[in-house]
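turn this into a structure:
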Amino acid sequence: MTQATPKKVTVVKCPTCKTDVVWGEISTYRPFCSKQCQMIDFGEWADEEKAIPGAPDMSDSDGWSEG
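Modelled structure (predicted):
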């Protein structure tokens, strides 16, 4: 008879408050620890305090034309 291997639990840090969060169905707001931390992060993105780096959008710059 073989023994079952125990399941490894993955724990991540909440991006907002750095609290440990179990990555699984018990953590409804993962990777956040709570709805409050999720909404704080969402607000930062909405206020453009956070952004993913990339090429600048040149469509609204002066001198742009379609040809």
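
drop to CA atoms for contacts and neighbour counts, all remaining ones
Will do.

the helices in this protein, which residues?
Along the chain, counting by DSSP state H, helices occupy 35-46.

count the neighbours of P31 for me.
By other CA atoms under 10 Å, the residues close to P31 number 20.

identify the residues contacting the nearest residue in space to it that is not next to it in sequence.
Leaving aside its sequence neighbours, P31 sits nearest to C14 (CA to CA, 6 or more residues apart in numbering; 5.7 Å). Residues in contact with C14, defined by CA atoms under 8 Å, 6 or more residues apart in numbering, are 20-21, 30-33, 37.

here is the second sequence; please produce its structure so I can put it next to the first one:
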Amino acid sequence: MKVKCPTCQQDVEWVAASEYRPFCSKKCQLIDLGEWADEDKVISTPVQDSALDSGIDPEDIEAMLSEQHSDFFKH
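As a prediction, this is how the structure comes out:
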């Protein structure tokens, strides 16, 4: 399958051997990364504060974690 490079619109084979897919090259990949870093590209819908609120009290989380076996986080 062929896709267009998001940066330069060149055709790119969508296969495991395409190291930079969906980009055609490292250069195009870095250009895209720079655009995100400069905030030229953004996610169109802002995150709502309500989506960040899990409804769980941080103290409850700490209490649950303290009840775990000592080797729980060592995996």
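
follow-up on the earlier one: what does the residue nearest to P31 of structure 1 align to in structure 2?
Counting by TM-score structural alignment, C14 of structure 1 lines up with C5 in structure 2.

and the gap between I43 of structure 2 and G34 of structure 2?
Distance, I43 of structure 2 to G34 of structure 2, by CA to CA, to the nearest Å: 15 Å.

what of M64 of structure 2?
Taken as CA to CA, the span from M64 of structure 2 to G34 of structure 2 is 40 Å.

so for these two, which residue has more residues nearby?
G34 (13 against 10).

could you measure from the residue mapped onto that one from structure 1 over to C33 of structure 1?
Matched to structure 1 by TM-score structural alignment, G34 of structure 2 sits across from G43. In this view, G43 of structure 1 and C33 of structure 1 are 16 Å apart by CA to CA.
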